[in-house]
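1. Could you look at this predicted model? Sequence included:
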Amino acid sequence: MLAVLRTARRLAPAAARSASRRRMTAPAASEKVEKICDDVCQLNVLELKEFLDLFKERAGLSDADLQGGGGGGGVVQVAAAAAPAAAAPAEAAAEEKEFFDIKLTSFDAKAKIKVIKEVRALTGLGLKEAKEVVEGAPSVLKKEVKKDEAEEIVKKLTELGAAAELE
């Protein structure tokens, strides 16, 4: 037992030196990042809060994005979250929408019964609920419908005397 304690005492300073070396070596950063870091480190607490609020607003981040999450790397998580936030509008414009909401905007009074029957068939609602939906136009009939199916439904509603659109 005494030998184990002596060995632990001899190894402790070496382990501490090794840990301090690991902390001292950080990955090399660009001059721009070094300057930003120096500027941020010179801010007082109130200025730092203002900076973080402005950064969150411009990067489109929430408080949850800035949380460390226990695994460390809070700044890395912020940078990783900011990149997709900036790229999302470009991707959304490039992709075509696949799913649509079907909205009943109006109907012909003469075709009201036919439209109510079709709404019942589409939504599975009872007669009273379907009537309320039709009379409450504009209202969304179905959500997240594939494009082909949604276009068929709008076409059918139009033939019956209703006005519908895809959102």
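-> Looks like it arrived, so ask away.

2. Could you use CA atoms for every contact and neighbour count after this?
-> Noted.

3. which SS class is the residue nearest the centre of the chain?
-> For the chain, the residue nearest the mean C-alpha position is residue 85 (8.4 Å; Cα atoms, centre = their mean). Classification of residue 85 by DSSP: H, G, I helix; E, B strand; the rest coil places it in helix.

4. second one coming, line it up with the first:
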Amino acid sequence: MSTKTEQILEDLKSLTLIEVSDLVEKLEKTFNIDASQVSAGVVMAGAPAAIPAAVEEAKSEFDVILAEAPPADKKLGVLKIVRTLTGLGLKEAKDLVESAPKTIKEKASKAEADNMKKELEEAGGKVTLK
């Protein structure tokens, strides 16, 4: 083991459970991986190869999905945003909102999907990105 690796290992040993949890969360976000899906054998044997592959496979297109129909007091706001984002007519947008979960947009860029999610959630909708 190199001295650099040994130093990192010693630093990890000194972390609290909360700090380890934060570290795992940051590693997952940085390398777009899910630590719960990685087995011990993969971590030990394949980590150097797995990390670049995970970074390469980072999603660039997302489906914006209205997860559930909004409550009655938020429905009109969500309906207006859906019409703006999709260009649908009033009846089509109303049917889409009322029949959630439904896909609002397929293959949106990360920025576009995040913007759509933000707008819909501000209006009172519940949105997921896939």
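-> Cool, got the structure. Everything numeric here is computed off the predicted structure, so don't read it as measured data.

5. ok so, going back, verify the stated contact: the residue nearest to the centre of the first structure with residue 59.
-> Yes - if you go by Cα atoms under 8 Å, residue 85 of the first structure and residue 59 touch, sitting 7.1 Å apart.

6. residue ranges for the helices of the second structure, please.
-> Taking DSSP state H, the helices of the second structure run over residues 3-13, 17-31, 40-41, 47-56, 72-86, 90-98, 110-123.

7. Show me the one of those helices that comes nearest residue 62 of the second structure.
-> helix 110-123 (6.5 Å; Cα to Cα).

8. residues in the first structure aligned with the closest one?
-> The counterpart of helix 110-123 of the second structure in the first structure, counting by TM-score structural alignment, spans residues 147-160.

9. got it, and stretch 28-45 of the second structure?
-> Stretch 28-45 of the second structure corresponds to no residue of the first structure when matched by TM-score structural alignment.

10. hmm, back to that, could you report the distance from the residue nearest to the centre of the first structure to residue 155 of the first structure?
-> As for residue 85 of the first structure, its distance to residue 155 of the first structure is 37 Å (criterion: Cα to Cα, to the nearest Å).

11. same question, residue 49 of the first structure
-> Residue 49 of the first structure sits 54 Å away from residue 155 of the first structure, going by Cα to Cα.

12. out of those two, which sits in the busier spot?
-> Using other Cα atoms under 10 Å, the more surrounded residue of residue 49 of the first structure and residue 155 is residue 155, with 15 against 12.

13. any idea which helix or strand comes after the lengthiest helix in the first structure?
-> The longest helix of the first structure (DSSP H) is helix 2-24. For helix 2-24 of the first structure, the following helix or strand on the C-terminal side (DSSP states H and E) is helix 31-41.

14. Give me the contact list for that following helix.
-> residue 48 (Cα atoms under 8 Å, 6 or more residues apart in numbering).

15. Just tell me the aligned range of it in the second structure.
-> Against the second structure, there is no aligned range for helix 31-41 of the first structure (TM-score structural alignment).

16. Could you identify the helix or strand that succeeds that helix?
-> helix 45-59.

17. Packing partners of that following helix?
-> Secondary-structure packing of helix 45-59 of the first structure (3 or more Cα pairs under 8 Å, 6 or more residues apart in numbering; DSSP states H and E): helix 74-94.

18. any idea what residue 65 of the second structure aligns with in the first structure?
-> When the first structure is aligned by TM-score structural alignment, residue 65 of the second structure is paired with residue 103.

19. The closest residue to its match other than its chain neighbours: neighbour count?
-> Excluding its sequence neighbours, the residue lying closest to residue 103 of the first structure (Cα to Cα, 6 or more residues apart in numbering) is residue 140, at 4.2 Å. Neighbourhood size, residue 140 of the first structure [other Cα under 10 Å]: 18.
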